[in-house]
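K.L.:
quick one: sequence and predicted model below, then my questions.
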Amino acid sequence: MLLLAMDTATPAVTVALHDGETVVAEYSQVDARRHGELLLPAVDRVLKEAGLTLDAVTGLVVGVGPGPYTGLRVGLVTAATFASALGVPVHGLCTLDGLAYASGIEDGPFVVATDARRKEVYWARYENSRTRVTEASVDRPADIAEQLAGLPVVGAGARLYPDAFPDARDPEHQSAAALAALAAERLAAGGEAGEAGFLDPQPMYLRRPDAQVPKNYKVVTPK
């Protein structure tokens, strides 16, 4: 098994290789505006570090979000393209699940919250690092602060809104290494797409894109 994992649903452009037992190579760079520019060089970097070529990959793992429209699609389209070219499966995982797994928290409950912009967070509640107990949601921190009072909060959302989430926990940013390790664990247990927490590799959008056609847009057609 050699899994190539990637996630661009958050400001972190993150890539990792996992051989089914351990992380072989990984690389991450935090830059919310350069997902398309950074992802392929990151893939090339981890392959070179591992001394491998792309055709050695036996499966793709990709974070499906939730996340902002443009950045999220970069990782999903790249994973789908690689999977098609190589003839290998692609396994989708909730981006928040990767952060939860990386936290290592086994005595929950706790929350994972990432930046959704517009003064909102994407969030979900967890029983432990492997078990999500709510669907991912998007809300203003002040609107959910009372509901989540007293719970540790993993991710950048806690650091952006400390008044609502005073108990911030690491990691702040997504890690493809954690995403790959979680996928390898689920595959070893016999999970496939649609089972054991795997999702279709389709973008998880929880609201409309920021860019929209103006309401009074005038269509001009030739006479």
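P.N.:
Yep, that arrived.
K.L.:
use CA for all of it now, contacts and neighbours both
P.N.:
Will do.
K.L.:
can you give me the buried ones in the lengthiest helix in the chain?
P.N.:
In the chain, assigned by DSSP state H, the helix with the most residues is helix 69-86. By 16 or more other Cα atoms under 10 Å, the buried positions in helix 69-86 come out as 69-76, 78-80, 82-83, 86.
K.L.:
for the helix or strand following that helix, packing partners?
P.N.:
Per DSSP states H and E, the first helix or strand lying C-terminal to helix 69-86 is strand 90-93. Strand 90-93 sits against strand 59-63, helix 69-86, helix 176-188, with contacts defined as 3 or more Cα pairs under 8 Å, 6 or more residues apart in numbering; DSSP states H and E.
K.L.:
take a look at this one as well, against the first:
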Amino acid sequence: MLVLAVDTSTPAVTAGVVRLDGDTPRSLATRITVNARAHAEVLTPHILECLAEAGHVPADLDAVVVGCGPGPFTGLRVGMATGAAFADALGIPVHGVCSLDAIASDAALCRDLLVVTDARRREVYWARYSAGVRVAGPEVSRPADLDPNPSVAVAGSAGHVDLFDLPVEPVETPSPAALVRVAAAALNSGADPEPLVPLYLRRPDAVEMADRKK
């Protein structure tokens, strides 16, 4: 199964073409640009570059997997809208996954793990995992209000993992292979995917004037 994977839940604009054999994903091509202001400009070129590098055309794709956050409003919706548009144009399913789950999937699965990413406003998005399974979150909190226990390691945003007195797993953003790994069961089942639901966890920074007056 040939899968396009995209994620824009963090400052990293990530795209990749992944071959899924059973439950095992294998990356054929990956593009990552770390620029919180470039999601809209570089995501589609990244996708086309990955397809060309992998020796495929869009019509070869069997499915799309999209990171649904949590993430800031503007960046997150770029990846979700782009992934959904590709899937709709090609008539293939699009599956959404929690982006923090993908980070955890690339970290040590046999440990109690805390995953944190930048939520801005001096806050973090976070979730806890035990043996690779999410047991708490995703939520948004101030780092000082987030008790890292019982986690024994932390992964995620380089600017925030050091705020916790835990060993650091060197996984900062969701990889295309991890996104597909998280979605593997749904992809292999052939069942209709659930609707894409963005995990904003709070209202966007920019609101319309009518909303400001409420």
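P.N.:
Received the coordinates, thanks. Not measured: the values here are computed from a predicted model.
K.L.:
ok, back up a step: can you list the helices and strands packed on strand 90-93 of structure 1 in CSV and add distance to Ile144 of structure 1?
P.N.:
Formatted as CSV, those follow (distance: least, Cα to Cα, whole Å):
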stretch, distance to Ile144 of structure 1
strand 59-63, 24
helix 69-86, 23
helix 176-188, 26
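K.L.:
which residues touch the aligned partner of Pro58 of structure 2 in structure 1?
P.N.:
Counting by TM-score structural alignment, Pro58 of structure 2 lines up with Leu54 in structure 1. Leu54 of structure 1 sits next to Leu47 when contact means Cα atoms under 8 Å, 6 or more residues apart in numbering.
K.L.:
now the longest helix of structure 1 on structure 2. Mean distance?
P.N.:
Compared with structure 2 after fitting, helix 69-86 of structure 1 has a mean deviation of 0.6 Å; criterion: mean Cα distance after the TM-score superposition for structure 1.
K.L.:
list the contacts of the residue nearest to the spatial centre of structure 1.
P.N.:
Central residue of structure 1 (Cα atoms, centre = their mean): Thr95, 2.7 Å from the mean position. Thr95 of structure 1 is in contact with Asp7, Ala9, Gly63, Val64, Gly65, Pro66, Gln174, Leu179, counting by Cα under 8 Å, 6+ apart.
K.L.:
residue in structure 2 paired with it?
P.N.:
When structure 2 is aligned by TM-score structural alignment, Thr95 of structure 1 is paired with Ser99.
K.L.:
ok, now Gln29 of structure 1?
P.N.:
Per TM-score structural alignment, the equivalent position to Gln29 of structure 1 in structure 2 is Thr33.
K.L.:
any idea how far Arg26 of structure 2 is from its match?
P.N.:
As judged by Cα to Cα, to the nearest Å, Thr33 of structure 2 and Arg26 of structure 2 stand 20 Å apart.
K.L.:
go on, Pro174 of structure 2?
P.N.:
Pro174 of structure 2 is 15 Å from Arg26 of structure 2, by Cα to Cα.
K.L.:
more neighbours, the two?
P.N.:
Counted by other Cα atoms under 10 Å, Pro174 of structure 2 and Arg26 do not tie: Pro174 has more neighbours, with 29 against 16.
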